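Engineer: What follows is a predicted structure for the sequence shown.
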Amino acid sequence: SYSGSAISMYSHTGTHIDALSHFGLNGKIWNGFPAAKYLGDRGWQRGGVEKFPPIVARGVMLDIAALHQQAMLPDGYRITKDDILASLARQRLQLQPGDVVLLRTGRMQRYERAAAYMDSPPGLGLEAAKYLAEDAGVMVVGADNLSLEAFPSELDSDYVPVHTYLLAQRGVPIIELAYLEELAKDRVYEFAFIAAGLRLRGADAAPLRPIAIPLLPQSKEH
């Protein structure tokens, strides 16, 4: 007997990681590679998601919805730098260079209703993204919503300024549609983060299966 399957899907379906080639700025992706030279009919010759190694890092989940004592942030809410700082204080955490930071908006509670999930989602603001990438030095930023950032855009000149800033200007990959409800329920805010995307040559994203392993509490001397 034999059974076999075939898969055809958009690379940004479900929980996934955006490669640095997903969005560029002024015709160039991260490291100044121009699309005119390096993007062909078989994908990117530079910056493809197959270049990403497995991610093994400290993970931090910031529950922004709980910070505001809400099950879910309001439609279109834009997460600010102050939200990040207040959430860190509330959860008694400090960010470290190389962290993977995941933001909970609560929007994943609508995931089974696609139209409601995608309608006016809350997301990360540009000022907060700059704090995470520049001041905190995090390695990866993710969230439980559709496109990480909130819409409409903060800038008239760029309809996805958070994407272009993180990917094209800072070299910070993005994780989208991360399921954070169980972590929030158990109040697990710090963990070992392990994930590896499919090595799709030349692709600008890949499906990702993240694993969060809670850290054991440190023993206290008496």
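Structural biologist: Noted; the coordinates are in hand.

Engineer: all contacts plus neighbour counts: C-alpha atoms, from now on.
Structural biologist: Will do.

Engineer: Work out the gap between the lengthiest helix in the chain and the centre of the chain.
Structural biologist: Taking DSSP state H as the criterion, the chain has its longest helix at helix 81-90. The chain centroid and the centroid of helix 81-90 are separated by 18 Å under CA atoms, centre = their mean, to the nearest Å.

Engineer: I'd say Ala136 and Leu95 touch.
Structural biologist: Yes. Ala136 lies in contact with Leu95 (CA atoms under 8 Å); the separation is 6.1 Å.

Engineer: Pasting the second one now:
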Amino acid sequence: MPQVPAADVNQNGVFRRTTNNITEGGTTDNYQVNYHGQTIAHMDTWCHFFENGQMYNGVPVKGNLAAETGCAKGSVMNWKDGVFTRAVLYDIAQLKGVDWVEPGTPIRRADLEAWEQKAGVKAGPGDVVLLYVGRWKRRAAVGPWTGEVAGYYADTLPWMHERMPAFIGHDVNIDWNPRPGWEGMRNPIHVAVLNWMGINIVECLDLEQAVATARKLNRYEFLISFAPLPVEGGTGSPLNPLAIF
């Protein structure tokens, strides 16, 4: 499931590579990645979002987070040894009989449960839930994505709490958008998942190859492995997850 470096929103500065001095003996290069956002496959961890001055488990932001040192608690270092667990794919595009789910469509609890009935899978504790709406397939067909998201709706939150996966995943940002009636809230699904439940997030994943294999095999659960960059104090990390069938 490789990341796709082509930007859709806020292109400038998403990824920059500079090749240094080229000599007869070789060269080096520098990478600069602004991975949080809507384009780069990445992980969000507990110190990425706050509510009322607190992180998950009531950890106060004040005294725990500084510009110079990042997060003292709740950083990506909690995952530095990597993730090796079961992934459960929720192919909502197939469920709805479309190539992709149109941006702005809320994905509801009923959709997740209908897919479980159809595919015979069910996410549980420790799993990685992967929601597929065909974001990258749509991009290849009709052009850059503009900001609206077919993402998890608010009524999926009790479902997440009941299942308690280790990660909630998506091929876009996990929050549905636009959110009529919720305009004053910044990414409410992020806040609920990270701050209320302690579930981490993997998003903007390119799931196309995994989906094609899952459909061919008619198997929607498989091994997933990924490891973040072990950045002290980091709020997340770019990722390149591997799906093993």
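Structural biologist: Thanks, I have it. Here the structure is a predicted model, which means the values were calculated and not measured.

Engineer: and the next element down the chain from the longest helix of structure 1?
Structural biologist: Helices and strands here follow DSSP states H and E; after helix 81-90 of structure 1, the next one along the chain is strand 100-104.

Engineer: measure the residue nearest the centre of structure 2 to Val33 of structure 2 for me?
Structural biologist: By CA atoms, centre = their mean, the mean C-alpha position of structure 2 lies nearest to Glu203, the distance being 1.4 Å. Noted for Glu203 of structure 2: a distance of 15 Å to Val33 of structure 2, by CA to CA, to the nearest Å.

Engineer: can you check Arg17 of structure 2 too?
Structural biologist: Separation of Arg17 of structure 2 from Val33 of structure 2 (CA to CA) stands at 9 Å.

Engineer: Those two: who's more crowded?
Structural biologist: Using other CA atoms under 10 Å, the more surrounded residue of Arg17 of structure 2 and Val33 is Val33, with 14 against 10.

Engineer: That one pairs with which position in structure 1?
Structural biologist: Counting by TM-score structural alignment, Val33 of structure 2 lines up with Met9 in structure 1.

Engineer: Check for me that that match belongs to a helix.
Structural biologist: No. Using DSSP: H, G, I helix; E, B strand; the rest coil, the secondary structure at Met9 of structure 1 is coil, not a helix.

Engineer: got a list of what it touches?
Structural biologist: Shown in contact with Met9 of structure 1 (CA atoms under 8 Å, 6 or more residues apart in numbering): no residues.

Engineer: And the one 3 residues further on, by the same measure?
Structural biologist: With CA under 8 Å, 6+ apart as the criterion, the residues that contact His12 of structure 1 are Asp18, Ala205, Ala206, Pro207.

Engineer: now, which of the residues you listed lie within strands?
Structural biologist: Asp18, Ala205, Ala206, Pro207 (DSSP state E).

Engineer: Counterpart of the third one over in structure 2?
Structural biologist: With TM-score structural alignment as the criterion, Ala206 of structure 1 lines up with Ser237 in structure 2.

Engineer: go on, Glu149 of structure 1?
Structural biologist: In structure 2, Glu149 of structure 1 lines up with Asp175, judged by TM-score structural alignment.

Engineer: got it, and Val60 of structure 1?
Structural biologist: Here Val60 of structure 1 is matched to Val88 in structure 2, going by TM-score structural alignment.

Engineer: element containing that match, please.
Structural biologist: Going by DSSP H and E, Val88 of structure 2 is in strand 83-91.

Engineer: Give me the mean deviation of that strand from structure 1.
Structural biologist: Relative to the matching residues in structure 1, strand 83-91 of structure 2 has an average distance of 0.6 Å after the fit, by mean CA distance after the TM-score superposition for structure 1.

Engineer: roughly how far is that strand from the heart of the chain?
Structural biologist: Here the centre of strand 83-91 of structure 2 is set off from its chain's centre by 12 Å, with CA atoms, centre = their mean.

Engineer: where's Ala214 of structure 2 relative to Gln94 of structure 2, distance?
Structural biologist: Look at Ala214 of structure 2 and Gln94 of structure 2: by CA to CA, they are 11 Å apart.

Engineer: Quick check: closest non-adjacent residue to Trp44 of structure 1.
Structural biologist: Closest residue to Trp44 of structure 1 apart from its sequence neighbours, by CA to CA, 6 or more residues apart in numbering: Gly202 at 4.3 Å.

Engineer: again with Ile194 of structure 1
Structural biologist: According to CA to CA, 6+ apart, the nearest residue to Ile194 of structure 1 is Val56 (4.7 Å).

Engineer: isn't the one you found right up against Pro210?
Structural biologist: No. In this structure, Val56 of structure 1 is not within contact of Pro210 by CA under 8 Å, at 10.0 Å.

Engineer: what is in contact with these two at once?
Structural biologist: With CA under 8 Å, 6+ apart as the test, Val56 of structure 1 and Pro210 both reach Phe193, Ile194, Ala195.

Engineer: The alignment partner in structure 2 of the first one sits in which helix or strand?
Structural biologist: In this case it means Phe193 of structure 1. Structural alignment places Phe193 of structure 1 opposite Ile224 in structure 2 (criterion: TM-score structural alignment). Element membership of Ile224 of structure 2 [criterion: DSSP H and E] is strand 221-226.

Engineer: Show me which residues of that strand are buried.
Structural biologist: Under the neighbour-count criterion of 16 or more other CA atoms under 10 Å, strand 221-226 of structure 2 has Glu221, Phe222, Ile224, Ser225, Phe226 buried.

Engineer: Stretch 33-44 of structure 1 now?
Structural biologist: By neighbour count on 16+ other CA under 10 Å, the buried set for stretch 33-44 of structure 1 is Phe33, Pro34, Ala35, Leu39, Gly43, Trp44.

Engineer: now swap in stretch 46-58 of structure 1 and tell me
Structural biologist: Of all the residues in stretch 46-58 of structure 1, those buried under the rule 16+ other CA under 10 Å are Arg46, Gly47, Gly48, Val49, Glu50, Phe52, Ala57, Arg58.

Engineer: got the contact list for that stretch?
Structural biologist: Outside stretch 46-58 of structure 1, the residues within contact range by CA under 8 Å, 6+ apart are 18-21, 30, 33, 38-39, 98-100, 190-206.
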